[in-house]
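>>> quick one, fold the following:
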Amino acid sequence: MVKLSPKGWINGELFLEWFNHFIQCIPPARPITLVMDSHGSHISEVVTDLTKKNQIYLLTFPSHATHNLQLLDVGVYGQLKRSWEKSLSSYMVKNTGLRPNRYDFHKLLKPAYYSAFSPETIISAFRKTGIYPFNPAAVTDEAIATSKLTDKPAEDNLEPALDDSESHSEVNELFTLPVLADDGNKCKQRRKTDSKAKYLTKIQEAAAKRTRGRSRKEETLNPQPSTSGVTKKRMKDDNKCGSCGHSYLEDVRKK
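Below is the predicted model of the structure:
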């Protein structure tokens, strides 16, 4: 019986179908016990009704104990993996350059499956887990013991704290910047300049230019009155006699 769910994991519908198949294949002797893990898909109202009608007792493993009590994990899947590797290697030798596809899968799995799920392997798995014959000592105390780290004092598991100087030095070592090589011509050190002072100088020059431009604009809009006429009148007055008003320029012209 081979079935596949849309997500590839067991679900309630597949388990119910398998459970009906299981009831048809077991011997007529009753009652019987079915051991399995406690996955949510294994327990449903329909399955419970079938167990009551067929006198089947369900015994589920404790949580996180399947690696010690699950028959398939302990004694069957390891043999299945080894048999599958042999079957696949045999196929690759006989078909050089070809890769098995999904149509070849069942042909390769069938001999490996029958080799792993043999009566001898299954009986050995029951014995290793201690389920049958019942043997509580089959699973050792070390296999189910708590971690040894929990038995140590809390202060033994703590690392010594670093003071500020040590922590700062470690951080500086981690974040140290790489030193670039000096190539001479390409990596010349630039002359340091005072960008702030240079910036202020530019501002002062710009302010002075704006002041000069503003004064020229005001002169253009408000022109001063010309003094050329007043100057000529003063020159004529200087050439006249103060008592009679006679002009000295006329005497010069006559001569």
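>>> could you use CA atoms for every contact and neighbour count after this?
Noted.
>>> burial measure for the residue nearest to Arg30 when sequence neighbours are not counted, as a count.
Distances taken as CA to CA, 6 or more residues apart in numbering put Gln55 closest to Arg30, at 6.3 Å, once the chain neighbours are dropped. Residues near Gln55, counting by other CA atoms under 10 Å, number 14.
>>> how near is Gln55 to Ile32?
Gln55 sits 7 Å away from Ile32, going by CA to CA, to the nearest Å.
>>> so who does the residue nearest to Arg30 touch?
By CA atoms under 8 Å, 6 or more residues apart in numbering, the contact set of Gln55 is 30-32.
>>> among those residues, which ones are in strands?
Residues of the contacts of Gln55 located in strands (DSSP state E): Ile32.
>>> most neighbours, which of the contacts of Gln55?
The contacts of Gln55, ranked by neighbours (other CA under 10 Å): first place Ile32, 14 neighbours.
>>> right, and it touches Lys52 too?
No: Ile32 is beyond contact range of Lys52, at 11.3 Å (criterion: CA atoms under 8 Å).
>>> want to put them side by side, so please do this one too:
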Amino acid sequence: MIGAPEGALGLATGNGWMNSEIFPKVLEHIIKHVRPTKERQIILIMDAHCSHLSVIARKMAKANFIHLIILPPHTSNKTQPLDRTVFGLFKTFFNTAANGFMLQNPGKGITIYDMALLMSDAWTKAATPMNIMSGFRASGIWPLDPHVFDDTDFLPSAVTDRPQPVDKDLTSSQNQPGPS
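Model prediction:
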């Protein structure tokens, strides 16, 4: 993780995709640095990838005052704040850094060991407070704008409609139907 910001977490899988084994490590990292409490709870907005929906991750989040907001599938390009305003810029800045690396190191390929340094500068340039706030505004999260989307914006999620997962340990008795 040469060149990574202090406190950065580096995780990798064989196929490059998040999985339910490493996602709890991401939650541990968030808990360590944000330190949510009952008085200072947090919201984590994420897509509906199966790695985010494991029972272990959901229990860990609940036990640590993290509210998970799952976005409808195939809509994160509109509903995920960072997709709206940060990730495109990040990709542009990363590509510029990668091109510069290759010009300075002819014949040397970029390896996983070079990624932290290349990504760090790109992230710092893209993830500015102004860009992040703009993403929340564009996605209608803050300030809340329930009219930022219409029903047609969510049609792509209909192809993967599935029932909401239920975990009896996470469901409070208040949300259960009472005796008839």
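>>> quick one on the thing from earlier: structure 2: which residue goes with the residue nearest to Arg30 of structure 1?
Aligned by TM-score structural alignment, Gln55 of structure 1 pairs with Phe65 of structure 2.
>>> how about the spatially most central residue of structure 2: what's its closest non-neighbour residue?
For structure 2, the residue nearest the mean C-alpha position is Met46 (4.7 Å; CA atoms, centre = their mean). Leaving aside its sequence neighbours, Met46 of structure 2 sits nearest to Ile70 (CA to CA, 6+ apart; 5.3 Å).
>>> same deal with Pro31 of structure 1?
Pro31 of structure 1 sits nearest to Gln55 (CA to CA, 6+ apart), 5.0 Å away.
>>> look through structure 2 and tell me its longest helix.
helix 87-104 (DSSP state H).
>>> quick one: Pro146 of structure 2 is in a strand?
No: read with DSSP: H, G, I helix; E, B strand; the rest coil, Pro146 of structure 2 is coil and lies in no strand.
>>> give the aligned equivalent of Phe136 of structure 2 in structure 1.
By TM-score structural alignment, Phe136 of structure 2 lines up with Phe126.
>>> how about the host helix or strand of its match: buried residues?
According to DSSP states H and E, Phe126 of structure 1 maps onto helix 119-129. Under the neighbour-count criterion of 16 or more other CA atoms under 10 Å, helix 119-129 of structure 1 has 121-122, 124-129 buried.
>>> now the residues you listed as a markdown table including distance to Glu219 of structure 1?
Formatted as a markdown table, the buried residues of helix 119-129 of structure 1 follow (distance: CA to CA, whole Å):
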| residue | distance to Glu219 of structure 1 |
| --- | --- |
| Thr121 | 116 |
| Ile122 | 116 |
| Ser124 | 118 |
| Ala125 | 114 |
| Phe126 | 116 |
| Arg127 | 118 |
| Lys128 | 115 |
| Thr129 | 113 |
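>>> closest one of these to Ala143 of structure 1?
Thr129 (11.8 Å; CA to CA).
>>> and the gap between that closest one and Leu221 of structure 1?
From Thr129 of structure 1 over to Leu221 of structure 1 (counting by CA to CA), the distance is 113 Å.
>>> check Gly78 of structure 1 too.
With CA to CA as the criterion, Gly78 of structure 1 and Leu221 of structure 1 are 106 Å apart.
>>> one step back: in a markdown table, list the contacts of Gln55 of structure 1 along with distance to Lys217 of structure 1.
Below are these laid out as a markdown table (distance: CA to CA, whole Å):
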| residue | distance to Lys217 of structure 1 |
| --- | --- |
| Arg30 | 120 |
| Pro31 | 118 |
| Ile32 | 115 |
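>>> and Ala112 of structure 1, what's its match in structure 2?
In structure 2, Ala112 of structure 1 lands on Ala122 (TM-score structural alignment).
>>> same question for Ile203 of structure 1.
Taking TM-score structural alignment, Ile203 of structure 1 has no aligned residue in structure 2.
>>> now Ile203 of structure 1: which helix or strand?
For Ile203 of structure 1, the host element (DSSP H and E) is helix 195-221.
>>> count the neighbours of the counterpart of Thr79 of structure 2 in structure 1 for me.
Using TM-score structural alignment, the equivalent of Thr79 of structure 2 in structure 1 is Leu69. Neighbour count of Leu69 of structure 1, defined by other CA under 10 Å: 23.
>>> show me what contacts Leu69 of structure 1?
Each residue near Leu69 of structure 1 by CA under 8 Å, 6+ apart is listed here: 61, 129, 131.
>>> list which of those are still in contact in structure 2.
Compared against structure 2 with both residues aligned by TM-score structural alignment, their matches' CA atoms under 8 Å, those retain 61, 129.
>>> which of the contacts of Leu69 of structure 1 sits closest to Leu249 of structure 1?
Comparing those against Leu249 of structure 1 with CA to CA places Phe61 closest, at 144.5 Å.
>>> about what we covered before: of Gly78 and Leu221 of structure 1, which one has the most company?
Using other CA under 10 Å, the more surrounded residue of Gly78 of structure 1 and Leu221 is Gly78, with 13 against 8.
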